[in-house]
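[1] Return atomic coordinates for the entry below.
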Amino acid sequence: MRDRKPRMPRTRLAPGARPCPRRGPRASLSGSPALRTASSSGGQDNGSQSRDAPSGHHQQRPESAQKPQLLRDVPLTRIEGIRVGHVQRVALVPGKVHEMRTLSLKPLLFEIPGFLSEDECRVVKQLAQLKGLMESQLMVQDGQEDLAKELNLSPEEIFNLLDINQDGQLQLHEILTHSRVRDGIWLTPENLREIYAGLKVDKNDDGLLSLEEFRLLSSDAFQRFLLQRGVKRSQLVRNSRHTWLYQGKGTHQVLQDIKSRVTRLTRLPPTLVDLSEPLQVVRYEEGGHYHAHHDSGPVYPETACTHTRLVANTSAPFETSCRYITVLFYLNSVEGGGETAFPVADNRTYDEVSLIQNDVDLLDTRRHCDKSNLRVKPTRGTAVFWYNYLSDGRGWVGEQDEYALHGGCVVTKGVKWVANKWINIDPDYARQARYEQLVSQQPEEEEEEEEDEGLTLNTDIQSSDIHQDL
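    Below you'll find the predicted structure:
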């Protein structure tokens, strides 16, 4: 018999119990209803799902409801941070309670020491080495220039687009917000001054470009200059090696355990975790780094999510990795450096232009990691996780959380091993639903077979004491 994608358990209501009320036009995807977030009054889950749908209690479904419904009228769970320093107890594995500490509210960021055991960290590293690690390359979007050509923008129109303060001159930081990354190469203010001098575009050498000077700074000129001068590894946006480890049926038990633990931690329907990206394992040598970035991008009408693009039925010129949650695991304790930096965590405001001030570039994790608002020291077995998107207020994914900007500080001594588990959800609810429906389709006989099974609520995942405040 061929392997099937594991389905999430369905819930049956106790006799006389009422189904969960509709909470708005959006709903979470199929599977066990997600647990409600901890309340600020006490943080205890109210356990209403457990009371409404206890394990082992069944109710005859009307004829019209015999076919399982894909969508559920329960919003996506979003854990509350309460306040910085707040600690919750989380039951992730049998016989053990972990502590989850709130590190910031913008983004909503948590730390869980001891999420992985020493043996689990060792196994993940060994599996990654066995599979083989490849050089990490930044996926640079080349659609930006294509779009500019399609719009037929003149140099003057591009100049005015970049001239944020509309003073008729382009400062270094205004250029860098547009051209900070060129073919995976990280451009600093010093690099830009060097390019100005090499191409002789800044005639009066004041670090500012007029419209006339800007006309000399074409994309082709940029490219030729970078090729001529060569590129050092320290100038790359990302300097590391990585591989991907699948976590489905038949894979190593440790990988499956990690996926299950992530499901319990985030309280999301298992199908969402099952259909997300594999586990990424990354190794940073001494000198390795990753400049500050967002794991996900904003989704505009002309943008499609990478994981749902096939069902989007669109010719959108851009795509982005729609990663609702990032779970980052530290697989070893680093001797020197290697912190995960959040430059603008809990800032009152976010302004991309202000990230570069007086030649201090907060996105540059090689030189200015110490200027970040928050840094997390890599400690073996610790996990940190954060939300890359806000809530839309109706139980689904909203706008990108710009405060989720983060990067890897340079490793000054030793090596650094981490793993990333991303949970992919399309902010476009209809697209995500179509995607899940497409990949979850089963032959009719398998559907009928499951109808005959005694499917009950998974009480292990739905336990009301999974998350408890201290």
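[2] CA only for contacts and neighbour counts going forward, please
    OK.
[3] show me what contacts the closest residue to Asn424 other than its chain neighbours?
    In this structure, Asn424 finds its nearest non-sequential neighbour in Arg323, 4.4 Å apart by C-alpha to C-alpha, 6 or more residues apart in numbering. Residues in contact with Arg323 (C-alpha atoms under 8 Å, 6 or more residues apart in numbering) are Asp295, Ser296, Asn388, Trp422, Ile423, Asn424, Ile425.
[4] show me what contacts the last one?
    Pointing back at Ile425 there. So, once contact is read as C-alpha under 8 Å, 6+ apart, Ile425 ends up touching Leu272, Cys322, Arg323, Tyr324, Val397, Gln432.
[5] Closest one to Asn152 out of these, please.
    Of all the contacts of Ile425, Cys322 has the smallest distance to Asn152: 29.3 Å, by C-alpha to C-alpha.
[6] can you tell me which of the contacts of Ile425 are in strands?
    Among those, the members found in strands (DSSP state E) are Arg323, Tyr324, Val397.
[7] of those residues, closest to Lys106?
    When the ones in strands among the contacts of Ile425 are compared against Lys106 (criterion: C-alpha to C-alpha), the nearest one is Tyr324, at 14.6 Å.
[8] this one as well, want them side by side:
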Amino acid sequence: MAAAAAAAGPEGPPLPGPPGGRPRPVCSRPYFLVLMVFAHLYVLNVLGLLLFVHLSAGDNGGSPAAPLIAPVPPPPPPPARALPRLEGIKVGHTQRVELVPGRAHAVRTLSLKPLLFEIPDFLTEEECKLIIHLAQLKGLQKSQILPTDDYEEAMEMIEISQMDIFNLLDHNQDGQLQLKEVLTHTRLGNGRWMTPENIREMYTAVKADPDGNGVLSLEEFKQLNIRDFHKYMGSQKVKTSDSVRNSQHTWLYQGEGAHQVMRSIRQRVMRLTRLPPEIVEHSEPLQVVRYDQGGHYHAHMDSGPVFPETACSHTKLVANESAPFETSCRYVTVLFYLNNVTGGGETVFPIADNRTYEEMSLIQNDVDLRDTRKNCDKGNLRVKPQQGTAVFWYNYLSDGEGWVGELDDFALHGGCLVTQGTKWIANNWINVDPNRRRQQRFQQEMERYGGTGAGSPGEWTVDKAYGGAHVEL
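    Predicted structure coming up:
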């Protein structure tokens, strides 16, 4: 007991402390309270300063005190979205895509060059019949491929010498023009499909080949008047069997307010291609085509290369740029078979999955692989029409940065001769300008117009730009 009292010392009992005799922590409760008071005072001071700056800027917008905080420039317009592409993997590969809720469709790779897919049962039998019925109600007209007046005027305005024309045609630069060199670059003429036989007839008519060997030397070419060729072509009556294309077609609107089946097809195309809705919605309407017995479409490209002298048909509507030529910039083709064809009518891809592409190799020993009336059986790939089946392919390569690159030469295709019965197809083309800036501006203008209240945006879409006549590539 005495020991305990001695330990307490003269100052009395020890102050209470933490259990176990541990030292008192520095951050005691009183210390914490004092710290929080100072922290709150600091925050209040900062808030007060910010409020003062805000009020100063608002009351004296035109005074030197206003720019205490630099104005933030408006954000730039959002860039055009990257364009997704389906992976082909390998020929025969099948992937599943949900085109309608609760149902996965098989998408089978038919070729890698071009990137081409087949989708059975894309359309039902009833939908196919409805599309044919709507096309018949609207009325079909003869499909023609003829140079327009604007095209002729543009050709006259271009300054090109006879020597330049010769060098353009002389593919192998040997100083002579073989028949196949002329044929390769003379695809349209006056809507007549050019063959070695009618090229020789033309040479004879305009006295272009004095020695009759079917080859034009540079000297012989210099003696020619190019206008004589145009006059000769214009004087020739084109038989149906000799035309580039023998079919009838019409266009069906797919925009807002269209038949629910038309809208549904467009939605399925969006899911299949995975392309942005704003691009698909402002693309061409549905083209419906009828080929009777004897009908055909020689091999061609759905789109054309875009050079500085050309503009895309769809973006030219809003672009402040002038170009003497225009082309249909069709990034994707989706083709639907609307009936089973009794005989012929396949879609042929003459050079699909070739190791290389050489334009001059399309014509060998007077055999033109582009001629779908005579040489469809020589093409690398033929797709037989099957009601409800869709095939789709890319007409352009990727530029490696998520946008449209160069034209894919392997996308050359045509409609084989219908030997028996009738063939009905429909085409959905998705338009994208290889010039990303022009495409972005086009989409912005379409959205702006739709937001002005001046009318339904659907009334100004590309759907409305396709009237009775339409010149195709």
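[9] Let me see the TM-score of these two.
    Comparison of the two superposed chains (TM-score structural alignment, normalised by the length of structure 1) gives a TM-score of 0.77, and 382 aligned residues with a C-alpha RMSD of 2.3 Å.
[10] still on that earlier bit, corresponding residue for the residue nearest to Asn424 of structure 1 in structure 2?
    Following TM-score structural alignment, the counterpart assigned to Arg323 of structure 1 within structure 2 is Arg330.
[11] Ok, Cys409 of structure 1 next?
    Superposed on structure 2 with TM-score structural alignment, Cys409 of structure 1 falls opposite Cys416.
[12] okay if I get the ones in strands among the contacts of Ile425 of structure 1 as CSV plus distance to Arg193 of structure 1?
    CSV is the format used below for those (distance: C-alpha to C-alpha, whole Å):
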residue, distance to Arg193 of structure 1
Arg323, 35
Tyr324, 38
Val397, 41
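[13] Relative to Gln49 of structure 1, which of those is nearest.
    Nearest to Gln49 of structure 1 among these: Val397, at 22.3 Å, using C-alpha to C-alpha.
[14] in the stretch 151-300 of structure 1, which spans are helices?
    Counting by DSSP state H, counting those that start in this stretch, the stretch 151-300 of structure 1 has helices at residues 155-162, 172-179, 189-199, 211-214, 219-229, 253-266, 270-274.
[15] Check those for me and report the most buried one.
    A comparison of the helices of the stretch 151-300 of structure 1 by mean neighbour count, using mean count of other C-alpha atoms under 10 Å, puts helix 270-274 on top with a mean of 21.
[16] Give the aligned range of that helix in structure 2.
    Under TM-score structural alignment, helix 270-274 of structure 1 corresponds to residues 277-281 of structure 2.
[17] try stretch 338-353 of structure 1
    Mapped onto structure 2 using TM-score structural alignment, stretch 338-353 of structure 1 spans residues 345-360.
[18] residues of stretch 339-355 of structure 2 that come out buried?
    339-341, 343-353 (16 or more other C-alpha atoms under 10 Å).
[19] According to the alignment, which residue of structure 2 corresponds to Gly230 of structure 1?
    The alignment partner of Gly230 of structure 1 in structure 2, by TM-score structural alignment, is Lys237.
[20] check contacts around that match.
    Neighbour list for Lys237 of structure 2: empty [criterion: C-alpha under 8 Å, 6+ apart].
[21] ok so, going back, now for the helices of the stretch 151-300 of structure 1, which one comes closest to Thr102 of structure 1?
    Nearest to Thr102 of structure 1, of these and by C-alpha to C-alpha, is helix 253-266 at 13.7 Å.
[22] Once aligned, what mean separation remains between that closest one and structure 2?
    Taking mean C-alpha distance after the TM-score superposition for structure 1, the mean distance separating helix 253-266 of structure 1 from the aligned residues in structure 2 is 0.7 Å.
[23] packing partners for that helix?
    Contacts defined by 3 or more C-alpha pairs under 8 Å, 6 or more residues apart in numbering; DSSP states H and E place helix 253-266 of structure 1 against strand 87-93, helix 118-131, helix 270-274.
[24] continuing past the second one, what's the next helix or strand?
    Using DSSP states H and E, the helix or strand that follows helix 118-131 of structure 1 in sequence is strand 134-135.
[25] Can you check which part of structure 2 stretch 451-468 of structure 1 sits on?
    Mapping stretch 451-468 of structure 1 onto structure 2 (TM-score structural alignment) gives no aligned residues.
[26] quick one: terminal-to-terminal distance for that stretch?
    Stretch 451-468 of structure 1 has an end-to-end distance of 35 Å (C-alpha to C-alpha, to the nearest Å).
[27] which residue is nearest the middle of structure 2?
    Centrality entry for structure 2: nearest residue to the mean C-alpha point is Tyr331, 2.2 Å, by C-alpha atoms, centre = their mean.
[28] right, and it touches Ile430 too?
    Yes. Contact criterion C-alpha atoms under 8 Å: Tyr331 of structure 2 and Ile430 qualify, at 5.7 Å.
[29] Buried residues in the helix ranked longest in structure 2, which are they?
    Taking DSSP state H as the criterion, structure 2 has its longest helix at helix 29-59. Going by neighbour count (16+ other C-alpha under 10 Å), the buried part of helix 29-59 of structure 2 is Val53, Ser56, Ala57.
[30] Export the helices of the stretch 151-300 of structure 1 as CSV, with columns for distance to Lys125 of structure 1.
    Listed next are the helices of the stretch 151-300 of structure 1 as CSV, based on distance: least, C-alpha to C-alpha, whole Å:
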stretch, distance to Lys125 of structure 1
helix 155-162, 44
helix 172-179, 36
helix 189-199, 36
helix 211-214, 48
helix 219-229, 36
helix 253-266, 11
helix 270-274, 22
